[in-house]
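Asks: sequence unknown, structure follows:
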């Protein structure tokens, strides 16, 4: 199982978010902290990222951008609402396909040039960076 950071508990995720915000605020990009910007609304709506998201992300990386067997993914994500930075994104389901059932709202969106990945639990309304 591949994870972007060791502790994916709520406390660990919030700690990572606080560390990233502090590093960005004091200009320490390039010292192992992802270079992404967050505003107050991003922090307020941050949430725990389920372990399955990190597992699927690891599988997608291992499969060189292809979705794992039984999962839908790899289609271009247009970012029409401009909630993410400009880029070339692909979207993936984080739950396996079950015949006769709706796919659900959870997605993983990955920028193709940088590898920056985002989790959305509400079908692209909000995003949580995972790496």
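Replies: Done, it's in. Remember, predicted model here, so these are calculated numbers, not experimental data.
Asks: every contact and neighbour count from this point should use C-alpha atoms.
Replies: Fine.
Asks: nearest residue to the middle of the chain?
Replies: In the chain, the residue lying closest to the centroid (C-alpha atoms, centre = their mean) is residue 118, at 2.0 Å.
Asks: which helix or which strand is home to residue 42?
Replies: helix 40-44 (DSSP states H and E).
Asks: which of the three states applies to the residue nearest to the centre of the chain?
Replies: Following DSSP: H, G, I helix; E, B strand; the rest coil, the label given to residue 118 is strand.
Asks: which ones are touching residue 112?
Replies: With contacts defined as C-alpha atoms under 8 Å, 6 or more residues apart in numbering, residue 112 is in contact with 87-90.
Asks: 7 Å instead?
Replies: Shown in contact with residue 112 (C-alpha atoms under 7 Å, 6 or more residues apart in numbering): 88-89.
Asks: what about versus this one:
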């Protein structure tokens, strides 16, 4: 049985619980931030390739991969610069990077998928 590459990462709920238990700060997403969720098994096959590359630390097919994602759209929870990083999910038949990305968050180690170039995001649920 093949396990998702980041199955051992803690989820956002566990990070919040940890922060509360040790007295840390928890920042909530702005009310305008609408982030859905997607089961790991529902991702396109190319997303698995990208997640495996992230886990391995590269090499990445595009020079922009691994770069800081600024969250200019404000869809993801607000974090300090450098918290989020973006990676290309290849789009079959596209001569460019296409619109699909995985965006990772460092502290609570969450992974988001976007199929529409940052208009919407879905938190990847490794438990379903």
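Replies: That came in fine, so what should we check first? From a predicted model like this one, the values you see are computed outputs, not experimental measurements.
Asks: any idea how far the residue nearest to the centre of structure 1 is from residue 101 of structure 1?
Replies: Shown here: residue 118 of structure 1 relative to residue 101 of structure 1, a distance of 24 Å by C-alpha to C-alpha, to the nearest Å.
Asks: repeat that for residue 11 of structure 1.
Replies: Per C-alpha to C-alpha, residue 11 of structure 1 is found 33 Å from residue 101 of structure 1.
Asks: the longest helix seen in structure 2 vs structure 1, average offset?
Replies: Counting residues, the longest helix found in structure 2 (DSSP state H) is helix 45-56. After superposition onto structure 1, helix 45-56 of structure 2 sits on average 1.9 Å from its aligned residues (mean C-alpha distance after the TM-score superposition for structure 1).
Asks: sorry, back to before: more neighbours: which of residue 11 and residue 101 of structure 1?
Replies: Per other C-alpha atoms under 10 Å, whichever of residue 11 of structure 1 and residue 101 has more neighbours is residue 11, with 11 against 7.
Asks: tell me which element that one falls in.
Replies: Assigned by DSSP H and E, residue 11 of structure 1 falls in helix 10-25.
Asks: where does residue 102 of structure 2 fall, secondary structure wise?
Replies: Residue 102 of structure 2 belongs to strand 101-105, assigned by DSSP H and E.
Asks: residue range for that strand in structure 1?
Replies: Taken onto structure 1 by TM-score structural alignment, strand 101-105 of structure 2 occupies residues 107-111 there.
Asks: tell me which stretches of structure 2 form helices.
Replies: According to DSSP H, the helices that structure 2 contains are 12-21, 45-56.
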